[in-house]
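# build me a structure from this.
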Amino acid sequence: MKRILQFYILILLAVTGGCGMSKEKDNGKANQEPMPETEAFQDEFTREFMKSAEEIEEGYYTFESKTKGYTMLFPENGKISKGDYEQVDTDYEALSFAEKIDQENVTYFVTINFEESPHAKNTSLYTKQLSIATGYSGEYTPYKLEDKTIYYGEYTDHDSGLYFYNAYIFSNESDKGIRFVFSGRCIDEPKSCEPSPSVIKDRIKRVTESITFK
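Modelled structure (predicted):
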């Protein structure tokens, strides 16, 4: 468990440490429009996933998967890791992104695995994979929306200050599903403060509930 926590802390420090530094050439879907001065658009690789430069909700734009399998809200200063990205045709996509929110004293890291599979509704299979990946030993709570169902589990590691939110989201109408892992902590020393799970959870749900399978 300790190794898993150390891994997530190192990832958070490495990825969010570079946020706000990218100023590459114009490229991507949103290039035809005036570009917002945010990390999501200033980073060349992240910009490839932005469907348009129109702000859908305050601080959020529309992300479109390169598989064309789903869209979701994406934070304005999120940055997708090019090195972690993987795609297999239209059936599978793995990516990670991070964001540093100075005004909330929070930095976080998200991993997303999209898959189209006949086993997509096998929730025990995919929640078990999530638990193994993060060291989570708790239960998952399901709730059903009109177009998708979400199974989630959450916990806070008080020693490291990390807050984890695992979710498996699958379409009610197709064989598509997403494994979603959020890990966040305070920007200050982990033991000096803790991000409020309720505030962070609202931010997470805004993204997970915005997922639209195509």
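# when you work out contacts or count neighbours from here on, use the C-alpha atoms and nothing else.
Will do.
# outside of whichever strand or helix holds residue 71, which residues touch it?
Taking DSSP states H and E as the criterion, residue 71 maps to strand 70-75. Contacts to strand 70-75, defined as Cα atoms under 8 Å, 6 or more residues apart in numbering, come from residues 40, 56, 59-65, 99, 206-208, 210-214.
# stretch 202-209 too?
Contact with stretch 202-209 is made by 72, 73, 74, 169, 182, as judged by Cα under 8 Å, 6+ apart.
# which of those sit farthest apart?
74 and 169 (16.4 Å; Cα to Cα).
# can you show me the helices along this structure?
Under the criterion DSSP state H, the chain carries helices at the ranges 2-17, 39-42, 44-47, 123-134, 197-208.
# what's the closest of the ones you listed to residue 173?
Judging these by Cα to Cα, what sits closest to residue 173 is helix 123-134, at 15.1 Å.
# roughly how far does residue 133 sit from residue 181?
Computed as Cα to Cα, to the nearest Å, the residue 133 to residue 181 distance reads 9 Å.
# of those two, who's got more company?
residue 181 (24 against 12; other Cα atoms under 10 Å).
# can you tell me the centre-most residue of the chain?
Centroid-nearest residue in the chain, with Cα atoms, centre = their mean: residue 110, separated by 3.5 Å.
# compare with the first, here's sequence two:
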Amino acid sequence: SKLKGFRMLFPEDGEYVPDLSSKGENEETIVFDSFNKKTNIQYDGQLDYHQEKSFANDKDTMLDIVSGRNSYKGKYEERELSDKIVYSAQKKSSFDDVDEKNNFSYRFFGYVKSKKKEYLGIEYSFRFSCYKGKEVCSLKKEEAEKKVRKIIDSITFLKVKKEK
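A predicted model of the protein is given here:
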């Protein structure tokens, strides 16, 4: 991150999108996209980093924000890791107005909250779809979910000291 607030794995064929990314004093948005010609899978993501923001401490507020941005009304899975808590959800969207066999996408989204520092977290959203709807596409939910989990679990908050 340009704020040097966190580090994470980045998709091998992912490209940073500077026009959609931004940096403020205590927040940063990182947008990337990726397209694999062999598999015909397009994959894009957005991460919104918040530090020293009171709302970042309130799990319910953050999940309401994430739910609103993703038109989601369901529950979130909660996983506690050594340095963070990961809240995640997913949904499949179908596009009825597209007359192609690959007319769907998978979206994985949620919130990562630091356990070591108050008021610190990252909203995330990743979307996987078939780039060309009429061509062969090997998009599988399990494989997409595995990629997202690997990236999210790799997030390390930097310059964070345990508060007492």
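# tell me the most buried of the helices of the first structure?
Per-stretch averages of neighbours, counted by mean count of other Cα atoms under 10 Å, single out helix 39-42 among the helices of the first structure, with a mean of 26.
# which bit of the second structure covers it?
Counting by TM-score structural alignment, helix 39-42 of the first structure lines up with no residues of the second structure.
# so what does that helix touch, helix or strand wise?
Helix 39-42 of the first structure is packed against helix 44-47, with contacts defined by 3 or more Cα pairs under 8 Å, 6 or more residues apart in numbering; DSSP states H and E.
# contact partners of stretch 172-182 of the first structure?
69, 108-121, 126, 130, 146-149, 163-171, 204, 213.
# any of those residues buried? List them.
69, 108-116, 120-121, 126, 130, 148-149, 163-171, 204, 213 (16 or more other Cα atoms under 10 Å).
# mind listing which of the residues you listed are in strands?
108-116, 148-149, 163-171, 213 (DSSP state E).
# for residue 131 of the first structure, what are its contacts?
Residue 131 of the first structure makes contact with 137, 166, according to Cα under 8 Å, 6+ apart.
# show me what it aligns to in the second structure.
Alignment note (TM-score structural alignment): residue 131 of the first structure maps to residue 67 of the second structure.
# distance check, that match against residue 30 of the second structure.
Distance of residue 67 of the second structure to residue 30 of the second structure, given as Cα to Cα: 19 Å.
# ok, which of the helices of the first structure comes nearest residue 190 of the first structure?
Judging the helices of the first structure by Cα to Cα, what sits closest to residue 190 of the first structure is helix 2-17, at 9.4 Å.
# and that closest one, what does it pack onto?
Contact here means 3+ Cα pairs under 8 Å, 6+ apart; on that basis helix 2-17 of the first structure packs against strand 92-101, strand 106-116.
# so can I have TSV of those strands showing distance to residue 47 of the first structure?
Formatted as TSV, those follow (distance: least, Cα to Cα, whole Å):
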stretch	distance to residue 47 of the first structure
strand 92-101	12
strand 106-116	17
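# looking at those strands, which is closest to residue 200 of the first structure?
strand 106-116 (8.8 Å).
# residues touching that closest one, excluding its own?
With contacts defined as Cα under 8 Å, 6+ apart, strand 106-116 of the first structure is touched by 11-12, 16, 90-101, 175-187, 195.
# tell me how far it lies from the chain's centre.
Distance, stretch centre to chain centre, for strand 106-116 of the first structure: 3 Å (Cα atoms, centre = their mean, to the nearest Å).
# need the nearest residue in space to the aligned partner of residue 41 of the second structure in the first structure, chain neighbours excluded.
Alignment note: residue 41 of the second structure maps to residue 106 in the first structure; criterion TM-score structural alignment. If the residues on either side of it in the chain are set aside, residue 106 of the first structure comes closest to residue 186, at 4.5 Å by Cα to Cα, 6 or more residues apart in numbering.
# give me every residue that touches the closest residue to residue 121 of the second structure other than its chain neighbours.
Distances taken as Cα to Cα, 6+ apart place residue 113 nearest to residue 121 of the second structure, at 4.4 Å, with adjacent residues excluded. With Cα under 8 Å, 6+ apart as the criterion, the residues that contact residue 113 of the second structure are 56, 57, 84, 85, 86, 120, 121, 122.
# roughly how far apart are residue 113 of the second structure and residue 67 of the second structure?
Counting by Cα to Cα - residue 113 of the second structure and residue 67 of the second structure are separated by 16 Å.
# before we move on, back to that, aligned counterpart of the residue nearest to residue 106 of the first structure in the second structure, please.
Checking TM-score structural alignment: residue 186 of the first structure goes with residue 130.
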